[in-house]
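Visitor: just coords:
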């Protein structure tokens, strides 16, 4: 895959930065070429895309007040986003032989993945969760990700029995050519989460033009 479409080739150029667990140096993410839209002729009904109102605020700062203390590292097993009816198991994603991040099997449309060589959700740093927006059969796990709103909760079940609770700070969409690698994958001083799928409009010729990215930070645990 090239640019921001997530197909079987995954996320290009993912590297683990020495000294922290952030993912950096990524070209762009792409999770699906829009096989369902192409086959069904549903170009007029693509996945929802975030509005400008859901982007990061120029003021910022408020999210720092409710940030929760970091948790000890523990692999995640499940992600839940009640506002868009996501309740999905998580599988570990490793790097391919070409250095790109693999993606969940497209046939399992209710399966998401996390970058298991990086930060675990809830510990200090930037944790990455990715999933398909659709497959050849129809909408997949993160089809409605672009409809998520600021303030929405995201829960991650962790293998140690705890649940990491994140709050959405922003939902943004980027064209492949303008994907902000450092903003999405860069190091964080607190526990943060990125949830990513493809989006940014759809073309029959090239598939999805970019990616939808949810930015969230840890606000609690139980």
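Guide: Alright, I've got the coordinates. The structure displayed is predicted, hence computed values, not measured ones.

Visitor: From now on I want contacts and neighbour counts done on CA atoms only, so please keep to that.
Guide: Noted.

Visitor: What are the boundaries of the strands in this structure?
Guide: Taking DSSP state E as the test, the strands found in the chain are 15-16, 23-24, 76-81, 86-93, 112-115, 125-131, 134-135, 138-139, 153-158, 163-175, 191-203, 207-221.

Visitor: Kindly reformat the ones you listed as a markdown table containing distance to residue 39.
Guide: Shown next, in a markdown table, are the strands of the chain (distance: least, CA to CA, whole Å):
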| stretch | distance to residue 39 |
| --- | --- |
| strand 15-16 | 35 |
| strand 23-24 | 34 |
| strand 76-81 | 28 |
| strand 86-93 | 25 |
| strand 112-115 | 23 |
| strand 125-131 | 20 |
| strand 134-135 | 10 |
| strand 138-139 | 10 |
| strand 153-158 | 32 |
| strand 163-175 | 23 |
| strand 191-203 | 13 |
| strand 207-221 | 12 |
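
Visitor: out of everything not next to it in sequence, what's closest to residue 208?
Guide: Excluding the flanking residues, the one nearest residue 208 by CA to CA, 6 or more residues apart in numbering is residue 202, at 4.4 Å.

Visitor: That neighbour and residue 46 touch, don't they?
Guide: Yes: the pair residue 202 / residue 46 is scored as a contact, 7.1 Å apart, by CA atoms under 8 Å.

Visitor: for comparison:
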């Protein structure tokens, strides 16, 4: 897997197919919840909304420090995630489901490309940071505070539920002509035999001009 510096990060689109296992790796401890039924996106949310944001609207590279998603009450610091020894993408520790992490070998939020933030739906018998992710709707705002002090403001364009076996690695990690953001967690039904949720919930967002 190429590193984040130089041309390596630009090659993410070429290796996205190898990251499909990320969908399965995002674990949820739903078996420990009395009612593991996180909200699901509405059918209308899966249809991408038109965006007036210009492709040229981008920010220089700067690592993210904090994620704020007001609609679902998420206000958390971000950790750095890399790759496991087997080449799969790391996820936050399942026993700390309140944590969210940024895939540090990819793009930073605000750069031209798809920045990816991962979080659990639940774990350790507790709701996770992205338990309510399915409630987001097109137009909802997301902000990411960056190491350089700037805030990258995003608007949700679509929210989809996909089967893990069909995880859209290219759409999540692939090349873009604009600054995009993806929030990813588990969702759908919970398979008690495997101990995993059957689906992923994925939010697709695009950089916008923040309020003056």
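Guide: Nice, I can see it. What you are looking at is a predicted structure, and each value in this text was computed from that prediction instead of being measured.

Visitor: could I get the strands of the first structure as TSV with distance to residue 52 of the first structure and mean neighbour count?
Guide: Shown next, in TSV, are those (distance: least, CA to CA, whole Å; neighbours: other CA atoms under 10 Å):
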stretch	distance to residue 52 of the first structure	mean neighbour count
strand 15-16	30	16
strand 23-24	26	22
strand 76-81	21	20
strand 86-93	23	19
strand 112-115	26	26
strand 125-131	22	27
strand 134-135	24	24
strand 138-139	24	17
strand 153-158	20	21
strand 163-175	8	23
strand 191-203	13	26
strand 207-221	12	24
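
Visitor: ok, now how distant is the residue in the first structure sticking out farthest from the centre from residue 35 of the first structure?
Guide: Seen from the C-alpha centroid of the first structure, the residue lying at the greatest distance (CA atoms, centre = their mean) is residue 41, 26.3 Å away. Distance of residue 41 of the first structure to residue 35 of the first structure, given as CA to CA, to the nearest Å: 10 Å.

Visitor: Tell me, how many residues neighbour residue 31 of the second structure?
Guide: A count of nearby residues for residue 31 of the second structure, using other CA atoms under 10 Å, gives 19.

Visitor: aligned partner of it in the first structure?
Guide: Using TM-score structural alignment as the criterion, residue 31 of the second structure maps onto residue 38 of the first structure.

Visitor: dump the residue contacts of its match.
Guide: Shown in contact with residue 38 of the first structure (CA atoms under 8 Å, 6 or more residues apart in numbering): residue 204.

Visitor: Distance of it relative to residue 202 of the first structure?
Guide: Look at residue 38 of the first structure and residue 202 of the first structure: by CA to CA, they are 10 Å apart.

Visitor: now residue 112 of the first structure
Guide: 22 Å.

Visitor: Give the equivalent position in the first structure for residue 108 of the second structure.
Guide: Checking TM-score structural alignment: residue 108 of the second structure goes with residue 120.

Visitor: so its match sits right up against residue 77, yeah?
Guide: No: the pair residue 120 of the first structure / residue 77 is not scored as a contact, 10.6 Å apart, by CA under 8 Å.

Visitor: so what corresponds to residue 97 of the first structure in the second structure?
Guide: In the second structure, residue 97 of the first structure lands on residue 85 (TM-score structural alignment).

Visitor: What's the local residue count around that match?
Guide: Residues near residue 85 of the second structure, counting by other CA under 10 Å: 8.

Visitor: just to revisit the earlier point, could you tell me which residues make contact with the match of residue 108 of the second structure?
Guide: Listed by CA under 8 Å, 6+ apart, the contact partners of residue 120 of the first structure are 73, 74, 75, 76, 127.

Visitor: Could you provide these in JSON lines, with additional columns for distance to residue 135 of the first structure?
Guide: What follows is these, written out as JSON lines (distance: CA to CA, whole Å):
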{"residue": "73", "distance to residue 135 of the first structure": "32"}
{"residue": "74", "distance to residue 135 of the first structure": "30"}
{"residue": "75", "distance to residue 135 of the first structure": "26"}
{"residue": "76", "distance to residue 135 of the first structure": "24"}
{"residue": "127", "distance to residue 135 of the first structure": "24"}
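
Visitor: which of those residues does the second structure keep?
Guide: Here is what carries over to the second structure from the contacts of residue 120 of the first structure, by both residues aligned by TM-score structural alignment, their matches' CA atoms under 8 Å: 73, 74, 75, 76, 127.
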